[in-house]
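S.K.: turn this into a model:
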Amino acid sequence: MNAPQFWTIPPSELSPSQLAIKTQALQERLVSICDQFDDVRFATSLAAEDMVITDAITQAKLPIQFFTLATGRLHQETVDLVKTTEDHYQISITKVYPEESDVQSYIDQYGINGFYDGEEAKKACCGARKIKPLNTALQGAKAWLSGQRREQSTTRTELNFAEHDDARGIEKFNPLFDWTEADVWAYIKQENVLIHPLHLKGYPSIGCEPCTRQVKQGEDIRAGRWWWLQSDSKECGLHINR
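M.R.: Predicted coordinates for the structure are as follows:
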């Protein structure tokens, strides 16, 4: 039996001039956000898109605060990359942890890996480890950024650059909303951006360790997230605005 072939970093057909246009537009978007709001925060998961945004923010020396959701179930490679990124860009990334009581309540009700039992348990785990910490991280912020792209999944095809986060009462921006996967990797290659080591092992999308697997060639790039659930369940709830 042949070994499965996993996802690999895609080649880019962008010319240098095309990439320069996209890069300039990204910088202009970020500058515009900072011109409008005096407390902007960026939620980075250290994935490829987020590393592009991190690079663009630091190149422009913009006053955007970085934070990451330290769920307690991340790959060690993700944990290590936080420190590497801080050192490389000379920035501080705030680690936002879940409340121990919330995690324990989840374990008491569902078990440590209860999310494998279905959508309800998965949502409860994400609620304790990701959504509630995100709400805490955004308290007092005027706007926040995500690395979402339209091309990533069927649930994001209508994604816009700017949207109002009704759930938190602040503005939200998706500066890479119209970028393709190849655009992202073209920028990374040109700017020599740090990348998550799991991208080199067949992981196009990376979340918590027990909820992420490698993706085979030809599969949707988010097929490795919560793979035991239906395709319309490939979101953790962080980006639900209501």
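
S.K.: every contact and neighbour count from this point should use C-alpha atoms.
M.R.: Will do.

S.K.: those helices in this protein, which residues are they?
M.R.: For the chain, the helices defined by DSSP state H cover 16-36, 48-60, 76-89, 100-110, 119-126, 132-137, 181-191.

S.K.: for residue 241, find the nearest of these.
M.R.: The minimum distance between residue 241 and the helices of the chain falls on helix 132-137, with 11.8 Å, by C-alpha to C-alpha.

S.K.: before we compare anything, build this one as well:
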Amino acid sequence: MSVKEIKEIIGDKKGAEMLQAIVALYPSEVVFSTSFGIEDQIITEWIGKNDIGIEIFTLDTGRLFKETYSLWSRTLERYQLNIKTYTPDTTLLEDFISKKGPNSFYESVENRKECCRIRKIEPLQRAIKGKKIWITGIRSEQSVNRHDMDFVEYDEINGIIKIHPLFDWTFEQVKMYCKEQYIPYNVLHDKGFPSIGCQPCTRAVQEGEDFRAGRWWWEDQSKKECGLHAVKS
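M.R.: Presented below is the predicted three-dimensional model:
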């Protein structure tokens, strides 16, 4: 089924109704990736409260904030869902750290991208293997690189269709929805962290800074993607 056909079937459906329509198309071939960011918590709420049969997975890089792990536990308790966990390949990670050290990602963009590849990209490829649809919490305003995306698109690199149910939501709308629905979210979001990744690579955003200024802050703005949502140029 093409991106255009899926868009037509989804139509003007929103939230849980959209997810249910997607599962009806691909009953066992839909996955949702959560990093326990505030957007992901909304989608988890829709899946959990409506008993929607979407497989949920997360990538545990081994360097997440303690607040993220705490929210992970709270999420499991609240929704009683199975969240499949993928971790870095031990051999790849051991080799990388042995050769370049534990903090080499600060030294060059190449090292940082290699760290992301080992801790995120390779586990992701295992997580989505054999699936047709990948649900994400991406929003268009999150970075310059995401303005050219659409809420349903074909990921040429990974060979999968991606759907972003919150694509046109603003950060304020996301926060308001979570508060109105009492959805648990990472306390770091209230401490200046709109985007939360690995602890060594994320800092709070200062007033007036870009949304993703806190991610890989030592790098050029245009390079601030880990590769999970890369597109062919």
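
S.K.: care to give me the TM-score?
M.R.: Here the TM-score for the pair of chains, by TM-score structural alignment, normalised by the length of the second structure, is 0.90; 220 aligned residues with a C-alpha RMSD of 1.5 Å.

S.K.: coming back round to it: can I get the helices of the first structure in JSON lines including mean neighbour count?
M.R.: Converted to JSON lines, the helices of the first structure look like this (neighbours: other C-alpha atoms under 10 Å):
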{"stretch": "helix 16-36", "mean neighbour count": "15"}
{"stretch": "helix 48-60", "mean neighbour count": "20"}
{"stretch": "helix 76-89", "mean neighbour count": "15"}
{"stretch": "helix 100-110", "mean neighbour count": "14"}
{"stretch": "helix 119-126", "mean neighbour count": "18"}
{"stretch": "helix 132-137", "mean neighbour count": "18"}
{"stretch": "helix 181-191", "mean neighbour count": "18"}
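
S.K.: closest one to residue 211 of the first structure among those?
M.R.: The nearest among the helices of the first structure, by C-alpha to C-alpha, is helix 119-126 at 9.4 Å.

S.K.: so where in the second structure does that closest one end up aligned?
M.R.: Helix 119-126 of the first structure lines up with residues 109-116 of the second structure when matched by TM-score structural alignment.

S.K.: mean deviation, the matching stretch versus the first structure?
M.R.: Stretch 109-116 of the second structure, aligned to the first structure and superposed, deviates on average by 0.4 Å (mean C-alpha distance after the TM-score superposition for the first structure).

S.K.: between the lengthiest strand in the first structure and helix 16-36, how big is the angle?
M.R.: Criterion DSSP state E: the longest strand present in the first structure is strand 64-69. Inter-element angle recorded for strand 64-69 of the first structure and helix 16-36: 100 degrees (by axes from the mean of the first three to the mean of the last three C-alpha atoms, to 10 degrees).

S.K.: can you tell me what sits against strand 64-69 of the first structure?
M.R.: 34, 39-45, 57, 92-97, 129-130, 133-134, 137 (C-alpha atoms under 8 Å, 6 or more residues apart in numbering).

S.K.: 10 Å instead, please
M.R.: Outside of strand 64-69 of the first structure, the residues within contact range by C-alpha atoms under 10 Å, 6 or more residues apart in numbering are 30, 33-34, 37-46, 54, 57-58, 79, 82, 86, 91-98, 129-131, 133-134, 137-138, 141, 143-145.
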